[in-house]
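Engineer: okay, here's the prediction I keep looking at, along with the sequence it came from:
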Amino acid sequence: MGAKTTPSGSKTGSEQVQRQVKLPFMKSLEISIKSIKVRFFRSLITTLSLVLAVSFLSFIGVSNDVANGMLDTREPELRRMLIRSGYDLEPGDTSVGSSPKQRWLVILSLLVCVVGIVNAQLMAVTERFREIGTMKCLGALDRFILRLFFLEAGMQGLAGASIGALLGAIFSLFSGWARFGSVAIAAISWNEVVVSIAVATAVGCLLSLLGVFYPALVAARMQPVEAMRVEQ
């Protein structure tokens, strides 16, 4: 059966309800920003954990870019400087990659970051039982709740990942200058540095979205009556 119409020609029923609960994207964004402001310190902790993990990833990537730039000069003295600094270079090597130890450290730091995000978001869901229950009682669909959480995670992820990637790159460049002098900065390929920063930022944003997936699913599947009862 189709939706009923009133004498004025306006539709009622399910189609009207859908129009009532389907908020525009900008309204969802506004609600997400307000939620971050209300829970600023919790959001700050989540963002800082992401900053630390992404900065370490960016540091490793840009450090390799510095070393590769020095190798590209094909200067024997620069090669010896890299070997003295701990880089494991064979006579025929023309590039530097991350060591297994560095890769494991990066993986562990990213895993710890994801676990921290999941815990923080689960606590946020617990704190927002009444808010989520009220929205669902008013007709909010599951996808609307999911959108709110993903928007919040996306904004936190973009901010934390961008800051972390830039900080990691800056510390890496400073470390290269301190160890090898200005020649390291002069020989570096800035295109590769930009790529490393972009990759670190993208990884950070992805981690933030992955970390919020399960908590957002829990919030979206929450029954309104149960949410209101738990809060009370």
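Structural biologist: Right, received. Where do you want to start?

Engineer: going forward, measure contacts and count neighbours with C-alpha atoms only.
Structural biologist: Noted.

Engineer: what's the single longest helix in this protein?
Structural biologist: helix 142-180 (DSSP state H).

Engineer: now the element after that helix, going C-ward?
Structural biologist: Once helix 142-180 ends, the next helix or strand along the chain (criterion: DSSP states H and E) is helix 182-187.

Engineer: output the contacting helices and strands for the next helix or strand after that following helix.
Structural biologist: Next helix or strand after helix 182-187 toward the C-terminus (DSSP H and E): helix 190-220. Helices and strands touching helix 190-220, by 3 or more CA pairs under 8 Å, 6 or more residues apart in numbering; DSSP states H and E, are helix 40-72, helix 100-127, helix 142-180.

Engineer: which helices and strands does the very next helix or strand once past helix 190-220 pack with?
Structural biologist: The helix or strand immediately downstream of helix 190-220 is helix 224-231, counting by DSSP H and E. Judged by 3+ CA pairs under 8 Å, 6+ apart, the packing partners of helix 224-231 are helix 129-137.

Engineer: could you count how many residues lie near the residue nearest to Gly97 when sequence neighbours are not counted?
Structural biologist: Closest residue in space to Gly97, ignoring its immediate chain neighbours: Asn64 at 6.3 Å, by CA to CA, 6 or more residues apart in numbering. Number of residues near Asn64 (other CA atoms under 10 Å) recorded here: 23.

Engineer: ok, structure two:
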Amino acid sequence: MAQKPPAQRPFAPSGEHVARQVRLPMGKSFEISVKSLRVRFSRSLITVMSLVLAVAFLGFTLIGHDVAMGLLASGSASLQSELVKAGFDLAPGRYPGTYEVAASAKDRWIVILSLLVCAVGIVNAQLMAVTERFREIGTMKCLGALDSFVLRLFLLEAGMQGLAGSLIGALIGALAGVLMGMARFGFAALKYLPAADALASLGIAVGVGFLLSLVGVSYPALVASRMPPVVAMRAEE
């Protein structure tokens, strides 16, 4: 009796494909990102330190401005004269008869350049990290990882690095700004420092550093997520 040929799986119609890729929850992605940062701790530390320095300078500048504004708002003529002697520029305020401390163009450009240098360093470090992880990326994709999953891993790692570096840098910059103000103007710098403005400056410094980290990793993360598995697996270590 003739045997029937084995049943064959029908082909998918043209333009359709069977998605057999892995969708991992956010918690698992976070766990993998933490383990990856531990394995590459030295490289992660370099990225974090560059971010710490840039955010610290930004926080120092913002807190220094808050200290000067607090001294100006105190209404003391002697403190105002000391501000002028220290090199602060006083400009007319929003209301008639009021003044405010004007940020110099030099300080703004120095802050912008430091942030740009930091962003370039983050992009360079992340591109090198992608090169070192060709095999890992290829293996994950061969096992069914989505492009969005690979992108999520890099963004999570950059987010954790950015948050840690920004917090440390903002605190260092704020402390340095307060100490510098006390060295120039004595205890009055701390006495008249507006707490709300200082907290806002810390938040701005942390937010800028965190955003800078995400922007710096965007291009390398896209390169990693769009990499074909075969190309990644053929890359030499």
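Structural biologist: Received, thanks. Bear in mind the structure is a predicted one, so any value in this text is a computation, not a measurement.

Engineer: TM between them?
Structural biologist: The TM-score (TM-score structural alignment, normalised by the length of structure 1) is 0.91; 218 aligned residues with a CA RMSD of 1.5 Å.

Engineer: ok, the residue nearest to Gly97 of structure 1 - contacts?
Structural biologist: With contact taken as CA atoms under 8 Å, 6 or more residues apart in numbering, Asn64 of structure 1 is in contact with 96-98.

Engineer: give the PyMOL command for selecting the buried subset of the residues you listed.
Structural biologist: Buried subset of the contacts of Asn64 of structure 1, written as a PyMOL selection, criterion 16 or more other CA atoms under 10 Å:
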select buried, resi 96+97
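
Engineer: lining up the contacts of Asn64 of structure 1 with structure 2, which overlap?
Structural biologist: Contacts conserved in structure 2 for the contacts of Asn64 of structure 1, using both residues aligned by TM-score structural alignment, their matches' CA atoms under 8 Å: 96, 98.

Engineer: among the contacts of Asn64 of structure 1, which ones are in strands?
Structural biologist: Nothing among these maps onto strands, per DSSP state E.

Engineer: residue range for the longest helix of structure 1 in structure 2?
Structural biologist: Using TM-score structural alignment, the residues of structure 2 aligned to helix 142-180 of structure 1 are 147-185.

Engineer: show me which positions of the matching stretch end up buried.
Structural biologist: Within stretch 147-185 of structure 2, the residues scored as buried using 16+ other CA under 10 Å are 147, 149-182, 185.

Engineer: what does stretch 83-93 of structure 1 give?
Structural biologist: Applying a neighbour-count criterion of 16+ other CA under 10 Å, the buried positions in stretch 83-93 of structure 1 are Tyr87.

Engineer: which residues touch Val125 of structure 1?
Structural biologist: 215-216, 218-219.

Engineer: and the longest helix of structure 1, what other elements does it pack with?
Structural biologist: Right, helix 142-180 of structure 1 is packed against helix 25-38, helix 40-72, helix 182-187, helix 190-220 by 3+ CA pairs under 8 Å, 6+ apart.

Engineer: just give me the neighbour total for the aligned partner of Asn191 of structure 1 in structure 2.
Structural biologist: Under the alignment defined by TM-score structural alignment, Asn191 of structure 1 corresponds to Ala196 in structure 2. Using other CA under 10 Å, Ala196 of structure 2 has 10 neighbouring residues.

Engineer: check Leu190 of structure 2 too.
Structural biologist: 17.

Engineer: could you check how far the closest residue to Thr47 of structure 1 other than its chain neighbours is from Pro100 of structure 1?
Structural biologist: Nearest residue to Thr47 of structure 1 in three dimensions, chain neighbours excluded: Gly160, at 4.9 Å (CA to CA, 6+ apart). Separation of Gly160 of structure 1 from Pro100 of structure 1 (CA to CA, to the nearest Å) stands at 26 Å.
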